[in-house]
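1. Pasting the sequence and the predicted model now:
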Amino acid sequence: MKAALGIAGLGGAALFGGFLAFVACVERDERPLDGRADGIVALTGGAQRIGDAIDLLANGYGRRLLITGVNERTSRDEIARLNPSQRHWITCCVDLDYRARNTIGNAIETRRWMRLHRFSTVAVVTSNYHMPRTLVELDHALPGIERVVPYPVVAEGFDAGRWWQHPAAARLLASEYLKFLVAWVRTRFEDDPERSRAAILMGRGKPTKVVVEPRLMQGRP
């Protein structure tokens, strides 16, 4: 009994230590993008992601932008209406993916899009707390890719550095940490995300995320 309790205690300590390490790697502040890339990919689901990604495109940080995980009711015109100053870029250089329903799907659609355009480098835009899991999925889906440049978006009012003072932030980080662990373990055993049983099970009956916020956003990935 004591041995079992000791093992459980060690496991809990290791899990909590991993959580602290995970929180430590979550970016606290937005920074300029570290270098340019062939393409830019924005994952829907969190505030500011789409606007920031279009700004990166307009400033020459990539040649095309893929917005992945778009709700089927959200059109290019709707995105342009909400970003009127960037209408030119949305018309000429933005691709919309309506198929991805989770982060695995985002990675799969990113791979297809990059192969279509023969891109070898990509900048990825998503929320800071979601970036570690996104990079795990992209590393799995894009073996041998030349470069993935992360651009973590920090939502206003979300302070990962003081998570213990904010129950909502603590719950979000804990949930994302567990999802990160599951993704890391899963990708050690799966050869190809497109044949992932986990992706199929997770996607069943799940509505596609919406690209615009806050009025139409249904939730984060």
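-> Sure thing, it's come through. This one's a predicted model, so the numbers in the text were calculated from it and none came from an experiment.

2. going forward, measure contacts and count neighbours with C-alpha atoms only.
-> OK.

3. Strands of the protein, residue ranges please.
-> Ranges of strands in the chain, per DSSP state E, are 39-43, 64-68, 94-97, 121-127, 147-153.

4. Count the neighbours of R28 for me.
-> As a burial measure, R28 scores 18 neighbours (other CA atoms under 10 Å).

5. Let me see the contact set for it.
-> N128, V154, D159, A160, G161 (CA atoms under 8 Å, 6 or more residues apart in numbering).

6. putting a second one here so we can go through both:
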Amino acid sequence: MTMGHTTPNPIHQDPELDRPAGLPPRRGPIRRLLRWGGFACLLAIALVFGGFLRFADSVTTLKPPTEPKADAIVVLTGGYQRIDQAVELLQKGAGKRLLISGAHPTTTPAQIRKMTQGSADLFSCCVDIGYDAIDTIGNAEEASNWIHAKGYRSVLIVTNNYHMPRSLAELSYVDPDIEFIAYPVVNSDLKSRNWFTDPNAMRVMLAEYVKVLLTGARNITGFGRHTGLRSASASGQN
């Protein structure tokens, strides 16, 4: 009897059929990647949301010190109420000198004095106006130059409560050796009312929180950082 060659079976056996009963099927690399990617996205969303809640709580609970005292005062422009408060602190002796940082180039000292009802003597002796800053980064740079020129070591920072975390982050990045003391200006009592039901308040808080996150990333990586000064912008265009 002639023995013929055995013909191999062209149909491949599914490896999943050889797996013991009760074991789940193997997951492909793409499915595993999508699964872990989904977990990472959920974790990132939870961290961002938790960070916003922490940011909102810190802003709504910010209060001015009961007896503010420092070598000098810096107010970041963005509202007349900030400047009013800063001039009042100067009048009370909370600091030796005041810098109004980020004033518009067309704004004159006389206009600011009239708006705050400050005395001419106070403005002539103890108030400096900075016109170079165009944003919060510029405020920090302008304030740092002024602080070092005057030789101050501690400074009261006057700005709105929601703007304070980002302002302190920028100032501390530029000048980590200076003591910056927060003096928040509270336009409305966010702690005692449901600000999260107010669309305008929620919009401001969310926008500022995003800016805080971007500030932290920029200060860590250095990517996208600029001087925020008009003089630097003008020299870069020449």
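-> Arrived safely. Note that the structure is a prediction, hence the values are computed from the model and not measured.

7. TM-score for the pair, please.
-> With the length set by TM-score structural alignment, normalised by the length of structure 1, the two chains reach a TM-score of 0.81; 196 aligned residues with a CA RMSD of 2.1 Å.

8. hang on, the earlier thing: please identify the deepest-packed of the strands of structure 1.
-> Highest mean neighbour count among the strands of structure 1 (mean count of other CA atoms under 10 Å): strand 39-43, with a mean of 28.

9. Tell me what angle it forms with strand 147-153.
-> Orientation check (axes from the mean of the first three to the mean of the last three CA atoms, to 10 degrees): strand 39-43 of structure 1 against strand 147-153 gives 40 degrees.

10. Tell me the buried residues in stretch 72-88 of structure 2?
-> By 16 or more other CA atoms under 10 Å, the buried positions in stretch 72-88 of structure 2 come out as A72, I73, V74, V75, L76, T77, R82, I83, D84, Q85, A86, V87.

11. Now do the same for the fourth one: its match in structure 1.
-> If I follow you right, that is V75 of structure 2. Using TM-score structural alignment, the partner of V75 of structure 2 in structure 1 is A42.

12. ok, back up a step: of the contacts of R28 of structure 1, buried ones?
-> Buried among the contacts of R28 of structure 1 (16+ other CA under 10 Å): N128, V154, D159, A160.

13. so who does the first one touch?
-> If you count contacts by CA under 8 Å, 6+ apart, N128 of structure 1 has them with V26, E27, R28, P152, V153, V154.

14. How much space separates the first one from A100 of structure 1?
-> In this structure, V26 of structure 1 and A100 of structure 1 are separated by 24 Å, where distance is defined by CA to CA, to the nearest Å.

15. Those two: which has the busier surroundings?
-> Between V26 of structure 1 and A100, A100 has the larger neighbour count (other CA under 10 Å), namely 24 against 19.

16. Look through structure 2 and tell me its longest helix.
-> Counting residues, the longest helix found in structure 2 (DSSP state H) is helix 29-60.

17. Please report the distance of the residue mapped onto G17 of structure 1 from structure 2 from L168 of structure 2.
-> Residue pairing (TM-score structural alignment): G17 of structure 1 is matched to G50 of structure 2. Computed as CA to CA, the G50 of structure 2 to L168 of structure 2 distance reads 21 Å.

18. who has more neighbours, these two?
-> Counted by other CA under 10 Å, G50 of structure 2 and L168 do not tie: L168 has more neighbours, with 17 against 12.

19. Skipping its backbone neighbours, what lies nearest the more buried one in space?
-> Nearest residue to L168 of structure 2, sequence neighbours excluded (CA to CA, 6 or more residues apart in numbering): F180, at 7.2 Å.

20. What lines up with the one you found in structure 1?
-> By TM-score structural alignment, F180 of structure 2 lines up with V148.

21. Just to check, that match is in contact with M114?
-> No - using CA atoms under 8 Å, V148 of structure 1 is not in contact with M114, being 11.8 Å away.

22. Under the alignment, what does I137 of structure 2 map to in structure 1?
-> Checking TM-score structural alignment: I137 of structure 2 goes with I104.

23. again, but for R225 of structure 2
-> By TM-score structural alignment, R225 of structure 2 lines up with A198.

24. Now do that match: how many residues are near it, please.
-> Residues contacting A198 of structure 1 under the criterion other CA under 10 Å number 13.

25. Against E176 of structure 1, how distant is it?
-> Look at A198 of structure 1 and E176 of structure 1: by CA to CA, they are 17 Å apart.

26. now the residue most central in space within structure 2: how far from Y80 of structure 2?
-> Nearest to the mean C-alpha position of structure 2, by CA atoms, centre = their mean, lies V212 at 2.4 Å. V212 of structure 2 sits at a distance of 23 Å from Y80 of structure 2 (criterion: CA to CA).

27. what does P184 of structure 2 give?
-> 14 Å.

28. before we move on, what about A120 of structure 2?
-> 18 Å.

29. any idea what sits nearest the equivalent of V127 of structure 2 over in structure 1, other than its immediate chain neighbours?
-> Superposed on structure 1 with TM-score structural alignment, V127 of structure 2 falls opposite V94. Closest residue in space to V94 of structure 1, ignoring its immediate chain neighbours: L65 at 4.8 Å, by CA to CA, 6+ apart.
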